[in-house]
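J.: Show me the folded form of this:
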Amino acid sequence: MNIIEYPEREQWAEITRRPHIDTTQLYDTVNGVLSDIRANGDSAVMKYEERFDHARLSGLKVSEEEIKEALDNTPKELVDAIRLAHANIRKFHQAQAFSGIDTETQPGVRCWQRSVPIDKVGLYIPGGTAPLFSTVLMLATPAVIAGCKDIILCSPPDAEGKINGAILCAAHVAGVKHIYKIGGVQAIGAMAYGTESVPKVYKIFGPGNQYVMAAKQVVSVHDVAIDMPAGPSEVCVVADDTSNPVFVAADLLSQAEHGPDSQVMLISTSRELFHKVEKELASQLAVLPRKEFAKKSLANSKFVLVHDAEEAMAFSNAYAPEHLIISTDDYEPLCDMVRNAGSVFLGKYACESAGDYASGTNHTLPTHGYATAYSGVNLDSFCKKITYQHLSAEGIRSIGHAVELMAENESLFAHKNAMTLRINELNNR
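T.: You can find the predicted model right below:
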């Protein structure tokens, strides 16, 4: 890790900058796969499944028998944990329901707003070294609550053509009916364009590697909406002398083990804490199964020493982390200073893992500094807000002349005429 002591504010932008990845060749590959899928549908998808996932498939949709097999073979203890997490995620997201607004802006001018579900949504669930069955719950649960009619889930199969059993179990618990054995860029293309087997969706959700992220960005230009831009996962921990260095090290490692491009940042007012955390990192890292991933991530980590808590929070806001852990005894006043973060964890017991799995909040969050402008996935992500207005004759009298004047001064005379005709009709009664 790199220790940076008392950096000047002019240095913050450089310190918080994410690593640059040359994506020129990556986008060439992604565009080629997407073009093939758009033109050739299922046959192209199955070709790339064999090439990239080493699975020779005769069909793409998961059968009822495969789901039953997964449920039978998933340990009961894990199923119970999935059900507990699902219940908490459902409770938190149900509480986000929008009840609508209805107001009269002028006499005779009534405006209101309704929340309407997106009819068709696609969920991408990564497999590979870490099959993210928890992400199924995070995406499918609010989609079901919102009332999305078609929920399409894609996840890569193994070489035997089977999706991870825990992913299928979580999908069943969350209420997903349409599951497809498709991974990577080909999954994004299938959902964006539609194939003989896979329906086209209106919005795609879910994390993935750099190829998946690039594919989402490409298809979002003309074909489908996406949840948010994204990069490698990241955590920022704010700590001081009251923090538990054992917990802080564990929190940094829980993020670092995602992959070599994951980022961890520790901000503290205590130099002594840094030394304690360094020792803990070494001892905890030694026994981690994914320690090689974590080592590479930690090599690029940054420990930033600041003068006081206010500076710590200002630096965190400049970084705009995906996950922010305020691991101090005085977390309440610091919480009020948060301006940019995907999800915030308060106090020494609120580890990121809680939010990743079972507290109820969503773990699909903005990375790469996008927390300055984006929210994490929530119930509204699966809905559209549609506005309505009704004007009575009184409403025309209230705002009609103002509309005419504004349209005329924008040189949009057809706009003016649409109102003038109504005013004249009322005046001639």
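J.: all contacts plus neighbour counts: C-alpha atoms, from now on.
T.: Noted.
J.: What ranges does the chain have for its strands?
T.: Along the chain, the segments classed as strands by DSSP state E run 2-5, 101-106, 109-117, 120-124, 150-155, 178-181, 203-205, 225-226, 234-239, 263-268, 302-305, 323-326, 343-346, 383-391.
J.: The fourth one to strand 150-155, inter-axis angle?
T.: Orientation of strand 120-124 against strand 150-155 (axes from the mean of the first three to the mean of the last three CA atoms, to 10 degrees) gives an angle of 20 degrees.
J.: want to put them side by side, so please do this one too:
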Amino acid sequence: MEIEVPYGREKQSCNVPESVQCMYGKLRQVVPELDPSSQIRLAIENLIGDINQDKLLKAHKIAIAVSDLTRPVPSRLILEELFAWLNQLGITEDRIIILVGGGLHRPATPEDLKYILGEELLGRIKNIVAHDADNEEMLTFLGTSAQGTPVHVNKYFNQADYRIVTGMIDAHQFMGFTAGVKGAVIGLGGRPTITGNHARLFSPGAELGRLEDNPARLDLEDIGTIVGVDMVVNVILNDKKQVVNAVAGHPVEAHRQGAEYAKGIFGVPMNPADVVIASPGGFPKDLNLYQAQKALTPASQIVKEGGTIILVAQCIEGSGEESFEQEMALHKTPREVVESISSKEFVIGPHKAYLWARTLVKARTIIVSDQISPTLAKTLMVEVASSLQEALDMALPNYTSPEVAVLPYASSMIPIINNI
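T.: Here you go, the predicted structure:
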């Protein structure tokens, strides 16, 4: 049988022998009932929880946080609907500042802004700031969270009288789900804040698809209160990147309702497999290995001990993070990477080496990419193949009766492992 998975803006395909048992990990198919703008408008017209509207009406400056291009968030559509709603309340664009948050990703470029916002919005909005987590002059310190995380946030966001955060609810490997206040706390946070929060990934309960009693999420939302997020607008996308639902309102209550809906799409029953073919879902989720790694978390939950994971990710930006490469280069084996990072002070960037290597401890990993050199692959302790067919041909001979799992949108998937 022929299988096909996303790869950059295209696809990769291969033929699986009829003798091989093959199962697809497909997200639940949901067809949009409304066009995306109508979905978002409906959410804004039916707010969940209290957004302190009196505060909004009195605000002189409103800050709106949007995601950078590593997330397929329809920011332009969200902003268009938000602006229409704010205009109805008597709030004009000159009172609004747009903050493009990317956490520790590189700051958004003018070309990025054109892609994220579109030329029409760029012409309307006079105040746009690309956040830089390492620019101390752009940050304000607001104290520490209950768990001891130092809280640094973009000063323009802090100076606003009312703060709105937009985003996309997706599965997250240790915060449970993305979105909610994350677009401000991490997207517009300083390096110490992002580092302190991400250090919770080692804590029990910091798991894929889990929100309750999740220390990383609890810390995130505590910081969200400290930085003063007033309202969120979040969308849920299907595997075709179409908006199938949207929520707006209170930063936690609206997010919880959206995450509950997302669970019904992203939760996929699966059997353990010898070989797991995992795609992050194509561009922009496979922009670089730093982002594509997220597909390894569900894949590692499905693959059998000693099995093989084939990561199909174009990675036009290579590894995406020099410190990730440098950390991997310091060690000889994946287990050494895991033990070393677990025993020393947590540092963001190199933490990706821990998340990467913990998968390699369990399974052989082959990357399908025309952008990853053999030298980089060796540093990252993986093999590289130029096509999915080549990678599958490398993997199958190692098993007598192989079972193969195919995850076309692994970065959004929450595996529900069947007991067999």
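J.: Tell me how the two chains score on TM-score.
T.: TM-score of the superposed chains, computed with TM-score structural alignment, normalised by the length of the second structure, equals 0.32; 202 aligned residues with a CA RMSD of 6.1 Å.
J.: Out of the strands of the first structure, the one nearest K416 of the first structure is which?
T.: Each of those has some distance to K416 of the first structure by CA to CA; the shortest is strand 383-391, at 16.1 Å.
J.: Same list, the strands of the first structure, but as TSV with mean neighbour count and distance to V219 of the first structure please.
T.: What follows is the strands of the first structure, written out as TSV (neighbours: other CA atoms under 10 Å; distance: least, CA to CA, whole Å):
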stretch	mean neighbour count	distance to V219 of the first structure
strand 2-5	13	38
strand 101-106	13	33
strand 109-117	17	21
strand 120-124	26	13
strand 150-155	25	16
strand 178-181	22	19
strand 203-205	22	10
strand 225-226	19	8
strand 234-239	26	25
strand 263-268	26	27
strand 302-305	21	34
strand 323-326	26	27
strand 343-346	20	27
strand 383-391	13	20
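J.: which strands and helices sit next to the helix or strand T166 of the second structure falls within?
T.: Per DSSP states H and E, T166 of the second structure falls inside strand 162-168. Other helices and strands packing on strand 162-168 of the second structure, by 3 or more CA pairs under 8 Å, 6 or more residues apart in numbering; DSSP states H and E, are strand 62-67, helix 75-88, helix 182-185, strand 231-237.
J.: and the ones you listed, which is most packed in?
T.: helix 182-185 (a mean of 30; mean count of other CA atoms under 10 Å).
J.: And for it, what's in contact with it?
T.: The contact list for helix 182-185 of the second structure, computed with CA atoms under 8 Å, 6 or more residues apart in numbering, reads 65-67, 101, 153, 165-167, 193-194, 220-221, 223-224, 227, 229.
J.: quick one: L324 of the first structure and V248 touch, right?
T.: No: taking contacts as CA atoms under 8 Å, L324 of the first structure lies outside contact range of V248: 11.9 Å.
J.: tell me, what's touching those two both at once?
T.: Counting by CA under 8 Å, 6+ apart, the shared contacts of L324 of the first structure and V248 are V237.
J.: Determine the number of other residues adjacent to E120 of the second structure.
T.: E120 of the second structure: 10 surrounding residues under other CA atoms under 10 Å.
J.: Which of the three states applies to it?
T.: Here E120 of the second structure is helix, with the state taken from DSSP: H, G, I helix; E, B strand; the rest coil.
J.: For it, give me its contacts.
T.: Here E120 of the second structure is in contact with no residue (CA under 8 Å, 6+ apart).
J.: just to revisit the earlier point, can you tell me which of the helices and strands packed on strand 162-168 of the second structure is nearest to E260 of the second structure?
T.: E260 of the second structure sits nearest to strand 231-237 of all these, at 10.7 Å, using CA to CA.
J.: Who are the packing partners of whichever helix in the first structure runs longest?
T.: As assigned by DSSP state H, the longest helix anywhere in the first structure is helix 24-52. In terms of contacts (3+ CA pairs under 8 Å, 6+ apart), helix 24-52 of the first structure is packed against helix 184-193, helix 210-220.
J.: Please tabulate those in JSON lines, including the columns distance to G122 of the first structure and mean neighbour count.
T.: Output for those, formatted as JSON lines (distance: least, CA to CA, whole Å; neighbours: other CA atoms under 10 Å):
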{"stretch": "helix 184-193", "distance to G122 of the first structure": "6", "mean neighbour count": "28"}
{"stretch": "helix 210-220", "distance to G122 of the first structure": "11", "mean neighbour count": "21"}
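J.: right, and A377 of the second structure touches V384 too?
T.: Yes: counting by CA under 8 Å, V384 is a contact partner of A377 of the second structure at 6.2 Å.
J.: neighbour count winner among the two?
T.: A direct count of neighbours by other CA under 10 Å for A377 of the second structure and V384 places V384 higher, at 24 against 17.
J.: so, if you compare the contacts of helix 182-185 of the second structure, which one comes nearest to D54 of the second structure?
T.: Comparing the contacts of helix 182-185 of the second structure against D54 of the second structure with CA to CA places V229 closest, at 14.9 Å.
J.: still on that earlier bit, and the direction of the strand holding T166 of the second structure versus that of strand 231-237, what angle?
T.: 10 degrees.
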